[in-house]
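Q: generate a structure from the sequence data that follows.
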Amino acid sequence: MATRALILVEGTRGSGLPYVQTALRLGLHPIALSADPAQYDYLATEGVEAIGVDTDNLDALIRQCSQLRATYDIAGITSSKESVYATVGKLCRYFDIPGPNPASIEQCCDKFVQRQLLAEAGVPIPAYRVAANAADVESSAAELGLPVIVKPAVGSGSMGVRLCRSIDELAEHTAYLLNGKHIWRSPPKVLVEEFAQGPAYYAAVMGHEVVGIGAADYDPPPHFVYRECTIPALLTDEEHKRIADVSLSCLPALGLDWGPKSIEVRWTKRGPVVIEVNPRLSGAPTPQLIKLAYGVDLISEHIKLVIGDEPNLRKRESQVAAGRFLVADSDGTLDWIDGASRAAAVTGVTEVRLYVEPKAPIVRKGDYRDCIGHVVAASPSHAQTEAILQRAVASIGWSIKPLPTVDEREKPGGPSP
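A: From the prediction side, this is the model:
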């Protein structure tokens, strides 16, 4: 009998390894397909079969999977990376195996199209405009009124997202997006949106079921870098129901009837307003928080769905789980970072992960790449979990050596440029 293989197209820093480990635990043989397999160090660590292939080329992926099918029983194909998820859906359709609807994924990943479809369905969203050039951005902001959120219509991880509170900030960020500094995977299209103010939440959804609602906290604007996420969010029954209802109302509007979704919401003066629908599993550490809080392993249940098995979303735990991100506070070179072992020894801490090592360059981007690690903790109460996190994070320290200035580099005997 041929070995059952799970094809993993690309990966992510946070969830790539858990997908590999879960596949192995389920008795599957994971095979990674990537344009650059070396970027995922966990593949070598886990001894995962990895194949280099252009993952932006559907025909190349079909050829590679067809070759693999001569040796393996391909039980499923999936990914934890949003940018290739529509391609994964097309592969699944080609090989007639369970997977997401690629057309639904594509229209959801274009945030302008997503906004249009949600608005047509009557889902509460921020007021918005789409712009193709600087003049459009300026006129859109004038119509909506400052402050506004300005962001690429296609992208993830808060890349290129900024709150613009003045004409100068608007012009600066527009120039950043349209004058070559931001990397576009598609023709430039900018969303200008009303700034929906209020507490941030997100719903983790599998199929048509809200598995959990978390509270999200960010570093101060103008950027939106995650600082902390907590599951379950501290909500009344009525608030929970309203967020769940508005989250589920997005699914038929966007044609998302299969698999995992993550729906971001702000609780504003008019109640819950949908900020964004992500047509894939939430990034790390949310799957771990769901597992700690409820005993539901979303990655395992997603893979079961991928290979044609029935997922089990029954809750078996009742805890409060939270993750705190360690965010770089300056640019330069990481001189040292320590205290991870002390943090891990704090009772209630379940994971401490550092993403960088000493001597690594630190260049803040105002998005998820500013995070240099995270700490996860769980306990029976919100107050206790927060106290555990505070103690653990306080035991981790680092130093970032500033980059030399032009004057310092030009001094005799100064650092080389």
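Q: make it CA atoms for all contacts and neighbour counts henceforth
A: Noted.
Q: all helices of the stretch 251-400 of the chain, in order?
A: 286-294, 298-306, 340-344, 382-394 (DSSP state H, counting those that start in this stretch).
Q: which of those sits closest to Thr333?
A: Of all the helices of the stretch 251-400 of the chain, helix 340-344 sits nearest to Thr333, with 19.1 Å by CA to CA.
Q: residues making contact with that closest one?
A: Helix 340-344 has contacts (CA atoms under 8 Å, 6 or more residues apart in numbering) with 349-354, 391-393, 395-396.
Q: tell me the buried residues within the residues you listed.
A: Among the contacts of helix 340-344, the ones that count as buried by 16 or more other CA atoms under 10 Å are 349-352, 392-393, 396.
Q: biggest separation within the residues you listed, which pair?
A: Counting by CA to CA, the most remote pair of the buried ones among the contacts of helix 340-344 is Thr350 and Ile396, 15.2 Å apart.
Q: circling back: save the helices of the stretch 251-400 of the chain as TSV, and put in distance to Ala2 too.
A: Shown next, in TSV, are these (distance: least, CA to CA, whole Å):
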stretch	distance to Ala2
helix 286-294	31
helix 298-306	18
helix 340-344	41
helix 382-394	46
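Q: looking at the ones you listed, which is nearest to Tyr85?
A: Of these, nearest to Tyr85 by CA to CA is helix 298-306, at 12.7 Å.
Q: between that closest one and helix 286-294, how big is the angle?
A: Interaxial angle, helix 298-306 versus helix 286-294 (axes from the mean of the first three to the mean of the last three CA atoms, to 10 degrees): 110 degrees.
Q: tell me what helix 298-306 is packed against?
A: Secondary-structure packing of helix 298-306 (3 or more CA pairs under 8 Å, 6 or more residues apart in numbering; DSSP states H and E): helix 16-25, strand 73-78, helix 286-294.
Q: list the contacts of that helix.
A: Residues from elsewhere that reach helix 298-306, judged by CA under 8 Å, 6+ apart: 18-19, 22-23, 75-78, 97-99, 206, 259-260, 287, 290-291, 310-313.
Q: again with stretch 356-366
A: By CA under 8 Å, 6+ apart, the list of residues contacting stretch 356-366 reads 158-161, 223-225, 328, 330-337, 370, 372-373, 400.
Q: ends of that stretch, how far apart?
A: End-to-end distance for stretch 356-366, by CA to CA, to the nearest Å: 17 Å.
Q: just name the most buried of the helices of the stretch 251-400 of the chain.
A: Stretch with highest mean neighbour count among those: helix 286-294 (a mean of 24; mean count of other CA atoms under 10 Å).
Q: about what we covered before: may I see the helices and strands packed on helix 298-306 organised as CSV, with distance to Asp110 added?
A: CSV is the format used below for the helices and strands packed on helix 298-306 (distance: least, CA to CA, whole Å):
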stretch, distance to Asp110
helix 16-25, 24
strand 73-78, 20
helix 286-294, 23
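Q: for comparison, sequence B:
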Amino acid sequence: MLLMNADTRQSVACVSGRRVVDVLNRLDVRSVLLDDPTPLDLACQVDVPLDIDLDDWDAAESALRWLHATRPLDAVFSVYDAHLPLASYLAARLGTRGLDLRAALACHDKIRMRMLLAGGGVRVPDHLPAADPADAAAAARRLGLPVVVKKASGSGGRGSLLCRTAEDVLRAVAVLGPAPLLVERAVEGPEYAVQSITADGRTEVVGILAQHVGPGPRQAETGYDYPSGLSTEKEAEVAAFVTRALAVLGFDHAVSHTQVRLTADGPVLVNVAARPPGGQLCAATERLSGIDLTRAAAEIALGRPVTRGTPTATRVLYRCVTSESPGRAWYDLDGIDAPAVTLDVEPGDTVRSVDDPHGGSYGRIVVYGDDPAELESRYRAVFESLRLRVEPDNQ
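A: Just a heads-up that it's a prediction; the model follows:
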């Protein structure tokens, strides 16, 4: 009689996973994907696709608990801001590995995050909640201008506006409301993006990049540089600060992307995301550190050692493609080194200006190397070859 070998692979559930399905396949695990609905191309690549209303936590738990009873799961995780609380909730309810629910909720709720950090002695901007958006103006007066008005939950940078006047605050409320808001005093100083991995409560900072932001209330990201330009001592200070912040938030099993402002009085935490960074920052971090943060997120969830490759560059010059005015974007990719350019729009698509409250970047030019002058020259050559232009939209 022929006996079939039992499937001894680890089993993991991922809440929404286009960024991570390929990684799970390479890790050779039994994969369960929860989505609403599960895209057909991804459903064909996982072992168990589940179409679940991701806003119905009871239904998600019931479906996953049934699977867990028939074939135990080792972990539940997500690499998407909106689904981190659900993934951590499911992990806690099923008793599997996953990011601590306290940390997931703090990353989703900026007011909760600041309360935990301030209570743990980690510097955050002076702030006031505005559960009713109508209270934002009074909060701004009490804190003193300029302030940053942001949505209290989710949204990332697109839910945040810098306000220099009382009129700016009213406009921000109109754009961001009617959701509960957070008003905080604007922090002066250069900004840094810190990438880190936390396994079993131990955090390792794998990269610190100088972050550039654009003009206007949106303060959209416009680029990054590595090395950061900080001295060894200052980098160590920022790394220790972020490590402390993640411990206070309860991080145990996750990767993270943290934004820090460096003031004359030391670091101030702007935001923590319990996921790999967006854009091309994940690829940049892998080139510079040898660590694929999306793969690391899955490996940490599963309790595996993080895979470490060999870094292939010592410097990166990363610039977002933006426009000073709205209109239709045109460009030419002929003859351009394809890996260096990522564009989110097709030729002729409408784009907003970088200082528009709803604007931001619509592409990235990223070049790597070892020599700063060569890097700048290569970036300039790519940018000029792109022949980027934005023409007024007269329609």
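Q: what's the TM-score here?
A: Taking TM-score structural alignment, normalised by the length of the second structure as the basis, the two superposed chains have a TM-score of 0.85; 382 aligned residues with a CA RMSD of 3.0 Å.
Q: closest to Glu46 of the first structure out of the helices and strands packed on helix 298-306 of the first structure?
A: Comparing those against Glu46 of the first structure with CA to CA, the closest turns out to be helix 16-25 (8.1 Å).
Q: now that closest one and helix 298-306, what's the angle there?
A: Angle, helix 16-25 of the first structure to helix 298-306, by the same axes, to 10 degrees: 60 degrees.
Q: so what's the residue in the second structure that Gly214 of the first structure lines up against up against?
A: Per TM-score structural alignment, the equivalent position to Gly214 of the first structure in the second structure is Leu209. For Leu209 of the second structure, the contact set (CA under 8 Å, 6+ apart) comprises 192-194, 224-228.
Q: can you tell me the helix or strand for the residue lying closest to Leu209 of the second structure once chain neighbours are set aside?
A: Distances taken as CA to CA, 6 or more residues apart in numbering put Ser228 closest to Leu209 of the second structure, at 4.7 Å, once the chain neighbours are dropped. Taking DSSP states H and E as the definition, Ser228 of the second structure sits outside all helices and strands.
Q: would you confirm that Ser228 of the second structure contacts Ile208?
A: Yes. Ser228 of the second structure is within contact range of Ile208, at 6.1 Å (criterion: CA atoms under 8 Å).
Q: these two - which one has more neighbours?
A: Taking neighbours as other CA atoms under 10 Å, Ser228 of the second structure and Ile208 compare with Ile208 leading, 26 against 18.
Q: secondary structure class for the more buried one?
A: strand (DSSP: H, G, I helix; E, B strand; the rest coil).
Q: same question, Leu118 of the first structure
A: Of the three states, Leu118 of the first structure takes helix under three-state DSSP.
Q: give me the distance between the equivalent of it over in the second structure and Gly250 of the second structure.
A: Alignment note (TM-score structural alignment): Leu118 of the first structure maps to Leu117 of the second structure. To Gly250 of the second structure, Leu117 of the second structure is 10 Å away according to CA to CA.
Q: what about the two, which has more around it?
A: Higher neighbour count among Leu117 of the second structure and Gly250: Leu117, with 21 against 17, using other CA under 10 Å.
Q: Arg123 is in contact with that one, correct?
A: Yes. Between Leu117 of the second structure and Arg123 a contact is recorded at 7.1 Å, counting by CA under 8 Å.
Q: for the residue most central in space within the second structure, give me its contacts.
A: Most central in the second structure under CA atoms, centre = their mean is Pro277, positioned 3.9 Å from the mean C-alpha point. Remark: with contacts taken as CA under 8 Å, 6+ apart, Pro277 of the second structure is in contact with 195, 256-257.
Q: find residues that contact each of Ser228 and Ile208 of the second structure.
A: Taking CA under 8 Å, 6+ apart as the criterion, Ser228 of the second structure and Ile208 both touch Tyr192.
Q: you'd agree Tyr85 of the first structure is up against Cys92?
A: No. Using CA under 8 Å, Tyr85 of the first structure makes no contact with Cys92, being 10.5 Å away.
Q: more neighbours, those two?
A: Just comparing Tyr85 of the first structure and Cys92: by other CA under 10 Å the higher neighbour count belongs to Tyr85, 24 against 21.
Q: I'd guess that one is in a helix, am I close?
A: Yes. Tyr85 of the first structure forms part of a helix when assessed by three-state DSSP.
Q: what's the nearest residue to it if we skip its chain neighbours?
A: That would be Ser79: by CA to CA, 6+ apart, it lies 6.3 Å from Tyr85 of the first structure.
Q: show me what contacts the one you found?
A: 8-11, 85, 88.
Q: then Gly189 of the second structure?
A: Shown in contact with Gly189 of the second structure (CA under 8 Å, 6+ apart): 261-264.
Q: at 6 Å instead, please
A: Contacts for Gly189 of the second structure (CA atoms under 6 Å, 6 or more residues apart in numbering) come out as 261-263.
Q: can you put those in CSV and add neighbour count?
A: As requested, these are exported to CSV (neighbours: other CA atoms under 10 Å):
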residue, neighbour count
Arg261, 22
Leu262, 18
Thr263, 13
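Q: those residues in strands, which ones?
A: 261-263 (DSSP state E).
Q: between those residues, which is nearest Glu237 of the second structure?
A: Among these, and counting by CA to CA, the member closest to Glu237 of the second structure is Leu262, at 10.0 Å.
Q: can you tell me what the closest one aligns to in the first structure?
A: Under the alignment defined by TM-score structural alignment, Leu262 of the second structure is paired with Trp267 of the first structure.
Q: surely its match meets Tyr201?
A: No. Look at Trp267 of the first structure against Tyr201 with CA atoms under 6 Å: they stay out of range, at 7.7 Å.
Q: which neighbours do the two have in common?
A: Residues touching both Trp267 of the first structure and Tyr201 (CA under 6 Å, 6+ apart): there are none.
Q: quick one: the strands in the stretch 201-350 of the first structure, in order.
A: For the stretch 201-350 of the first structure, the strands defined by DSSP state E, counting those that start in this stretch cover 209-218, 226-231, 260-268, 271-278, 320-327, 332-338, 349-354.
Q: and among those strands, the most buried is which?
A: A comparison of the strands of the stretch 201-350 of the first structure by mean neighbour count, using mean count of other CA under 10 Å, puts strand 320-327 on top with a mean of 26.
Q: which non-adjacent residue is nearest Arg165 of the first structure?
A: The nearest residue in space to Arg165 of the first structure (CA to CA, 6+ apart) is Pro147, at 4.3 Å.
Q: and the one you found, how many neighbours?
A: Per other CA under 10 Å, the neighbour tally for Pro147 of the first structure reads 19.
Q: right, I'll call it a day here.
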